[in-house]
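Peer 1: got a structure for you, letters missing:
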């Protein structure tokens, strides 16, 4: 793998100078060694109780070792029965790390972090005779994951397969899912360390079990973390975690609250998507924070042309335009970023382990599910343009062509604001939606993020409500071709997906964030029309 040496280099001279002063403060305060000792006082009195039960991730390179044998034994048993297709039902911290691990090692893992009926149906259409479902949820009550479990359990039973023998659980001790796994006799219940938060759980059972069952070398991952662990707890100006934390903290203090992440040949598949949750959910609260902007590569809009409000970070060798470069193998990068973001939280004066604004969108979605009339949508669209229904919020009149609507909406962004594109669609069949990010970024002159809904709700959703209040939000929803019932629940996946979009949009609007929802009555046609409208905008 490229970049085996773990390092953080600060390429920008002014940022290096500002960061150096913070590094000296962190070294003088023994912050790194205190973090290694799991000192919960590092983030102040208000955060101490939460931090006291959230710091076991610092030693996972040691404490997760027993999992290696357990995972390999189960994988061997499954293979002996002809079961070699791994489907993971999990959201946020339960899915992001396994996806990066398996992608980096080029082993197959089907990830369900969606409520899109089409995407779930595609996973169901795989060979169930060869399939095991890993149900992964820290709380044990995640609605998306519970829905996937119910759908697959019925599919197994309908196919004449003993569902319990094909379901593996990863959860916290004492959770409702742990109790269910035991009472239903599921194939295996892995209990993770409860003193690790979801976004810091890459090296726990949440990251290792699905990846290991898929064939990834999880022992090597832990070895990579172990190699760098001592350097991350050293009170030294060479400590890469201190360097990265100080650079991010200094940049934020200078007005660069956005962190633009581009892979520059790291050999890691999609680290930015994992780091996105870690950074956004850890720092985006109380009206401040670091907004991660994951771009396609270092030539993409928003990286080399980043403004004063953004810090371009190369994941891999330093590239033209990067102000920071981070190198190292995947296991080391997991631990490095976790340490750096936790320390950056101290510099920003926030608790990096809570997520006070995540529950609001969940509550709004639940309320809509409980009110079928509201969910069915009595509100008429502001306009219908071809295959696109326009639902305009404050500041947008929806007059004219689709390009005019977009132009007016983009005009609601404040100076140094950002645009968040949120696609509640099929991540596989509607993959072309992701092309909107660079096209909009190029024309809007704003740092632009892209998230698949509801996946991003477990990631950047915290920042959208709790971070710097300068975002505008473009929601894209679409009528599914076919819906899926959720067994023993009064809603379908399509209704759940709709409730999540409308619920989050309402929470954002109530917080004064501009929201524009474009509903595609025909997904393929609507996406084509939307892309044409974007390309008509002045670049």
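Peer 2: All right, it came through fine. Model, not experiment: these values are computed from the prediction.
Peer 1: from now on I want contacts and neighbour counts done on CA atoms only, so please keep to that.
Peer 2: Will do.
Peer 1: can you tell me how far residue 168 is from residue 149?
Peer 2: 10 Å (C-alpha to C-alpha, to the nearest Å).
Peer 1: quickly list what's touching both of the two.
Peer 2: 133, 135 (C-alpha atoms under 8 Å, 6 or more residues apart in numbering).
Peer 1: for stretch 21-38, buried residues please.
Peer 2: For stretch 21-38, burial by neighbour count (16 or more other C-alpha atoms under 10 Å) applies to 22, 23, 24, 26, 27, 31, 32, 33, 34, 35, 36, 38.
Peer 1: just checking, the third one touches residue 238?
Peer 2: Yep, that's residue 24 we're talking about. No. Counting by C-alpha atoms under 8 Å, no contact exists between residue 24 and residue 238, whose distance comes to 10.6 Å.
Peer 1: quick one: contacts for residue 283?
Peer 2: Going by C-alpha under 8 Å, 6+ apart, the list of residues near residue 283 reads 289, 290, 341, 344, 345, 348, 350, 351, 352, 463, 467.
Peer 1: leaving out sequence neighbours, find the closest residue to it.
Peer 2: Counting by C-alpha to C-alpha, 6 or more residues apart in numbering, residue 289 is the residue found nearest to residue 283 once chain neighbours are left out, at 4.6 Å.
Peer 1: okay, now the one you found: neighbour count?
Peer 2: Using other C-alpha atoms under 10 Å, residue 289 has 27 neighbouring residues.
Peer 1: wait, it touches residue 468, no?
Peer 2: Yes. The pair residue 289 and residue 468 qualifies as a contact (C-alpha under 8 Å) at a distance of 6.5 Å.
Peer 1: tell me the SS of residue 528?
Peer 2: helix (DSSP: H, G, I helix; E, B strand; the rest coil).
Peer 1: what about it, distance to residue 434?
Peer 2: The value you get for residue 528 to residue 434, if C-alpha to C-alpha is used, is 12 Å.
Peer 1: so between the two, which is more surrounded?
Peer 2: residue 434 (18 against 14).
Peer 1: list the contacts for that one?
Peer 2: residue 450.
Peer 1: here comes the other one, which I'd like you to weigh against the first:
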């Protein structure tokens, strides 16, 4: 069996109650048959254009030879370093595929100027621009982050006398503006099935082109997925996708609306980050949803599990399930990466039906983009900080949050705004190559706030969990970390720089959260690159 799931305790009773309803509704076979009516009349039009992922394995098979041939051609030219410019599912799926295969792939899903420069320049180990091919992935063809990255790479290639036409590969939907411009420029273009949403695109050209060019055995990945297709298509209580959907979205009014994702010894690297964007963006709307929380095996949330947090533990082998029997009331999951993609996609779509929402739209994602564009056009001066201490400027959505005048008091005031069923979200709009330790804030904040805490690198999370923050339950409080840096980079053909873009994205999202949705937001601006943020937070605790 390519995928196995075991449920215990309370979650088993929930699953046992939901499975007869799910099997009786024929939803598994309905999804496989492309039935767009499964989510109700309001969702039918969207669903009719978003079920192509069910056939992704067969549709993608012909791509394998084409991608392999292009890789051989590039390697023969000494081009062995692959950079992927993509956002949301277009970058998160390739990231987990490459990491799990142990294959180097540079992911550029940031507008932080230092990170863009690092992607362009490369390093001694992986090679520099002369050895680099850029894959530009964008369904719409107009995603500002990927368009900006493409422009920067084009200029960089020309500066060193390299024709971009031989070094840029485009993955997009047929008929998009990017397809048109890319073909005119002579770039190699792969078009993906337009009936697949970005977060369901792991096994389409969006997942396969960058990873195949980087050297992943994508044929084997499709084999893994193929091996589980029959299991998820059958309306049976043994269907792992039905079990997973019941476990994460079942229970009715007593449902646990937060999903703790723990990797415990699995060979798959980074899968929770992909699951996070799939589940959060698919379900977080109409005031409901499932909030994924990516955890470590030693995270505070596991020491005393909140009543509203369902734990899913990802392990390497079903034969290891007995080793985790001490963890009562959990969902234990094992399986190949290809199988995980298939089961989670089915389970998330089925969860949408249980929640009564359309799992294929993202109605609140555009608001942050609109706000950022408005700020780029108007270029207002940033609001003065409430106060500044030790190289950190503090700005707040409500002056009362800053009344104490210290970082510790601001954090305490923010935690005090968390509802009993709430959560904390940390957003880091920084060059994460320079300060990867910022991710460690999640553990400190979770312990200090005493509630489930999520962490996202900005602006990448805007294309995934950003939907849940605005469209899901109004129970979140938000902590932004932004940086002031002398490093910047022009975006050719645009009236703004990467530095201005990422600042507008952070400020725009904060404004939408605070002004548009009434969410409490604290923004910490790091003005001194030597500031040790973890030390600041430890002191604040």
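Peer 2: Received it, and whenever you're ready, just let me know what you need. This is a predicted model, so every value here is computed, not measured.
Peer 1: got a TM-score for the two of them?
Peer 2: Here the TM-score for the pair of chains, by TM-score structural alignment, normalised by the length of structure 1, is 0.96; 526 aligned residues with a C-alpha RMSD of 1.2 Å.
Peer 1: mind listing what's buried in stretch 112-124 of structure 1?
Peer 2: Quick answer for stretch 112-124 of structure 1 (16+ other C-alpha under 10 Å): 112, 113, 114, 115, 116, 117, 118, 119, 120, 124.
Peer 1: next up, the contacts around the fourth one.
Peer 2: When contacts are counted by C-alpha under 8 Å, 6+ apart, residue 115 of structure 1 touches 144, 454, 493, 494, 496, 497.
Peer 1: tell me which of those residues fall in strands.
Peer 2: Assigned to strands by DSSP state E, none of these qualify.
Peer 1: by neighbour count, which of those wins?
Peer 2: Top of these by neighbour count (other C-alpha under 10 Å): residue 454, with 26 neighbours.
Peer 1: show where stretch 460-472 of structure 1 falls in structure 2, residue numbers please.
Peer 2: Mapping stretch 460-472 of structure 1 onto structure 2 (TM-score structural alignment) gives residues 465-477.
Peer 1: how far does the matching stretch stretch from start to finish?
Peer 2: Termini of stretch 465-477 of structure 2 sit 14 Å apart (C-alpha to C-alpha).
Peer 1: for it, the distance to its chain's centre please.
Peer 2: Distance of stretch 465-477 of structure 2 from its chain centroid, counting by C-alpha atoms, centre = their mean, to the nearest Å, is 14 Å.
Peer 1: one more: stretch 224-235 of structure 2?
Peer 2: Counting by C-alpha atoms, centre = their mean, stretch 224-235 of structure 2 is centred 24 Å from the centre of its parent chain.
Peer 1: buried stuff in that stretch?
Peer 2: Buried, per 16+ other C-alpha under 10 Å, within stretch 224-235 of structure 2: 224, 225, 226, 227, 228, 229, 231, 232, 233, 234, 235.
Peer 1: end to end, how far does it reach?
Peer 2: For stretch 224-235 of structure 2, the end-to-end distance is 21 Å (C-alpha to C-alpha).
Peer 1: cool, stretch 486-500 of structure 1 as well?
Peer 2: End residues of stretch 486-500 of structure 1 are separated by 15 Å (C-alpha to C-alpha).
Peer 1: start and end residues in structure 2 for it, please.
Peer 2: Going by TM-score structural alignment: stretch 486-500 of structure 1 matches residues 491-505.
Peer 1: quick one: buried residues of that stretch?
Peer 2: Of all the residues in stretch 491-505 of structure 2, those buried under the rule 16+ other C-alpha under 10 Å are 491, 492, 497, 498, 499, 500, 501, 502, 503, 504, 505.
Peer 1: also stretch 362-379 of structure 2?
Peer 2: Within stretch 362-379 of structure 2, the residues that count as buried by 16+ other C-alpha under 10 Å are 362, 364, 365, 367, 368, 369, 371, 372, 373, 375, 376.
Peer 1: show me where the stretch 251-400 of structure 1 has its helices.
Peer 2: Applying DSSP state H, counting those that start in this stretch to the stretch 251-400 of structure 1 gives helices spanning 271-283, 330-348, 358-369, 372-376.
Peer 1: among those helices, which is nearest residue 42 of structure 1?
Peer 2: Closest approach to residue 42 of structure 1 among the helices of the stretch 251-400 of structure 1 (C-alpha to C-alpha): helix 330-348, 6.8 Å.
Peer 1: relative to helix 271-283, how tilted is the closest one?
Peer 2: 30 degrees (axes from the mean of the first three to the mean of the last three C-alpha atoms, to 10 degrees).
Peer 1: helix 330-348 of structure 1 maps to which residues in structure 2?
Peer 2: Residues 337-355 of structure 2 are where helix 330-348 of structure 1 lands, counting by TM-score structural alignment.
Peer 1: what do you get for stretch 79-95 of structure 1?
Peer 2: The aligned range for stretch 79-95 of structure 1 is 75-91, by TM-score structural alignment.
Peer 1: for stretch 428-439 of structure 1, same thing?
Peer 2: Using TM-score structural alignment, stretch 428-439 of structure 1 pairs with 433-444 in structure 2.
Peer 1: quote the end-to-end distance of that stretch.
Peer 2: Stretch 433-444 of structure 2: ends 20 Å apart by C-alpha to C-alpha.
Peer 1: pull out the buried residues from that stretch.
Peer 2: For stretch 433-444 of structure 2, the buried set under the neighbour-count rule, 16+ other C-alpha under 10 Å, comprises 438, 439, 441, 442, 443, 444.
Peer 1: so which other helices or strands are in contact with whichever helix or strand the third one is part of?
Peer 2: Taking DSSP states H and E as the criterion, the element that holds residue 441 of structure 2 is helix 441-449. In terms of contacts (3 or more C-alpha pairs under 8 Å, 6 or more residues apart in numbering; DSSP states H and E), helix 441-449 of structure 2 is packed against helix 300-303, strand 423-429, strand 453-457, helix 533-540.
Peer 1: okay, the angle between the second one and helix 441-449?
Peer 2: Strand 423-429 of structure 2 and helix 441-449 meet at an angle of 150 degrees, taking the same axes, to 10 degrees as the criterion.
Peer 1: what number of residues lie near residue 135 of structure 1?
Peer 2: So residue 135 of structure 1, with other C-alpha under 10 Å, has 27 neighbours.
Peer 1: residues contacting it?
Peer 2: Per C-alpha under 8 Å, 6+ apart, neighbours of residue 135 of structure 1: 88, 89, 90, 145, 149, 167, 168, 169, 170.
Peer 1: and those residues, which is closest to residue 303 of structure 1?
Peer 2: residue 90 (30.6 Å).
Peer 1: wait, isn't the closest one in contact with residue 112?
Peer 2: Yes. Using C-alpha under 8 Å, residue 90 of structure 1 is in contact with residue 112, at 6.4 Å.
Peer 1: surely residue 434 of structure 2 is within a strand?
Peer 2: No. Read with three-state DSSP, residue 434 of structure 2 is coil and lies in no strand.
Peer 1: no further queries at this time; thank you.
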